[in-house]
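Undergrad: Here is a sequence together with a model predicted from it:
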Amino acid sequence: MSLPDDVAATTSQYLDLIDKALPGRVVGLYLTGSIPLDDYRPGRSDIDGVVVLAEPLKDLDPAREVHAQLPQEPAFDVTYLTAAELASPPDASKPVVFTLDGAFNEARNGGPVSPVLWSELARQSLAVRSTPDLVVHDDHQALVDFTRANLTSYWTPTIDQLDTATANRPDDAAMPDWALPWVVLGVPRLHALLATGNIVSKTAAGEHALEAFPEWTSLITRCLRHRAGHPMDFTAVDAKAAVLYGRKIITNALAL
């Protein structure tokens, strides 16, 4: 699979810079998310991935300086982990170094560490630099449990916030063009995982939703067109429909 031009340029620049800053320390670079799922959209998608380290980073400044030199778009969002960490179940209680929206971060715990990242890496990642004999722990039941918890801990309050934000707005009030596709294509990714066992892209999730929830075909189709790069306008009446849609999918998913 060939990389999109902007992804190839950014990953090549990153490896050149990091190898000079930390010689021999980065032994792998694997892309996750939209790129290996063939759903990368220039101008909309980030570059997600995992950097495999020979040993944990002690001095963060060299890596921080490397990321500061990378293009702001597409955002280069990676998590720094050792092969030993990846061979074990994800431990969200440990400190983790990662980038989010291109910004360098160190969290005392949590961050992007989850069964989703481990399973993505194990099942459907794309190696830019391969780590010899890499073994990634992939626990499907842990992935299912995390997905169920995410439906209630993240998506339920997110949809509640959307409901509150739009309840008293006129139906024709404009909505940010990214907000509804985030919900309409995001929630069914979790439903698809629980229904099929597979991690799917946002586009594939929308296609899954068209089959599973055809009563919202118009809204889903418009969000898919937005995902594909077509200009789309969304209003508060669409947001109110998305609230009902999201709650229906969550209820259905939790019953699977």
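TA: Perfect, thanks for sending it.

Undergrad: okay, CA-based contacts and neighbour counts for the rest of this
TA: Will do.

Undergrad: can you give me the strands in the stretch 51-200 of the chain?
TA: Remark: strands assigned in the stretch 51-200 of the chain by DSSP state E, counting those that start in this stretch are 76-82, 96-100, 103-107, 126-129, 174-175.

Undergrad: and the angle for the third one with strand 96-100?
TA: Read it as strand 103-107. Using axes from the mean of the first three to the mean of the last three CA atoms, to 10 degrees, one finds that strand 103-107 and strand 96-100 are set 150 degrees apart in direction.

Undergrad: Residue 13 is nearest to which of the strands of the stretch 51-200 of the chain?
TA: Nearest of the strands of the stretch 51-200 of the chain to residue 13, taken as CA to CA: strand 76-82 at 11.1 Å.

Undergrad: One more to weigh against that first structure:
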Amino acid sequence: MVEKLLLQCGDCGTLLKSAEKAEEHAKENWHTNFRESNEEFVYLLCKVCGKQCVCKTESVIHSRKSGHTEFYDRTAEVAEEAARRNRANIRQMLRVAIDRLDEADTSEAARRQQQQQQQLGLPSRPVLQEGQSSLPLAAKVEQMAECLRTIQQNSMDDAAKVMQAFNSLRMFVRNIATNPDEEKYRKIRISNTAFQARVGHLRGGIEFLEVCGFERTTGGEHLYMQRENVDFDVLYSAANVLNNAIGNA
């Protein structure tokens, strides 16, 4: 989205985001000629004196006053840095949200509702905001719950194996949710000894990961999740299902 500006100083061309910024600028520079502006932000750095100009008008005025005419255009670089910070903030927010799932203390009413559910106590539907479509995500949650029931039902005599599988699946989910750009977390070699011992040999284990967004590569050697297929709503729901299963296993 192109960022729009509120005010521009008619004396020096400086762009200002608010009336307060304009007032500060006026006090510092004794400039009083301001007008509304829709000019786009750019980040032009003068090659001679290093002055940063944040709009084309400001760079023109600077050239007129100083004679400096060459600028480094850092607009794309600065925009990418802002986008990177935004992605990092989103990952941090998700990390905090998932961590809180581990620490959440369910209410007495919630505990009574869980007792009425099946043996694993898995949620049958996610809690969604008003207006949000529930059908696609609810269907995935049902599939996840069924995968975990299958794991437990086929390992009734080994609770430790079930818990190890659930914890391993949660690790995969959390690693991707907190590091979506890291390919190493989105690629699993199916024949890996540790993976087979913990998840791969159990009916329902690989199926759970496929519901989360993993796909078998050509030849079936790996499970892989494309970066564009990382769905934070699905991952958050998977973490919720797994936390409930671990708490009730």
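TA: Yep, it's here. None of the values given here were measured: they were computed from a predicted structure.

Undergrad: Can you give me the TM-score here?
TA: Once superposed, chain against chain, the TM-score is 0.26 (TM-score structural alignment, normalised by the length of the second structure); 114 aligned residues with a CA RMSD of 6.1 Å.

Undergrad: May I see the strands of the stretch 51-200 of the first structure organised as CSV, with distance to residue 140 of the first structure and mean neighbour count added?
TA: Formatted as CSV, the strands of the stretch 51-200 of the first structure follow (distance: least, CA to CA, whole Å; neighbours: other CA atoms under 10 Å):
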stretch, distance to residue 140 of the first structure, mean neighbour count
strand 76-82, 20, 22
strand 96-100, 23, 21
strand 103-107, 26, 16
strand 126-129, 20, 17
strand 174-175, 37, 16
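
Undergrad: would a markdown table of the ones you listed with distance to residue 190 of the first structure be doable?
TA: Below are the strands of the stretch 51-200 of the first structure laid out as a markdown table (distance: least, CA to CA, whole Å):
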| stretch | distance to residue 190 of the first structure |
| --- | --- |
| strand 76-82 | 21 |
| strand 96-100 | 21 |
| strand 103-107 | 25 |
| strand 126-129 | 22 |
| strand 174-175 | 24 |
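
Undergrad: could you say what helices and strands whichever helix in the second structure runs longest packs with?
TA: Criterion DSSP state H: the longest helix present in the second structure is helix 75-103. Applying 3 or more CA pairs under 8 Å, 6 or more residues apart in numbering; DSSP states H and E, one finds that helix 75-103 of the second structure makes contact with helix 159-178, helix 232-248.

Undergrad: Recalculate using a threshold of 7 Å.
TA: helix 232-248 (3 or more CA pairs under 7 Å, 6 or more residues apart in numbering; DSSP states H and E).

Undergrad: how about the helix it packs on: buried residues?
TA: Across helix 232-248 of the second structure, burial judged by 16 or more other CA atoms under 10 Å covers 232, 234-246.

Undergrad: One more: stretch 179-190 of the first structure?
TA: The neighbour-count check on stretch 179-190 of the first structure (16+ other CA under 10 Å) flags 180, 181, 183, 184, 185, 186, 187, 188, 189, 190 as buried.

Undergrad: Report the contact partners of the first one.
TA: By that I understand residue 180 of the first structure. Applying CA atoms under 7 Å, 6 or more residues apart in numbering to residue 180 of the first structure gives the contacts 239, 242.
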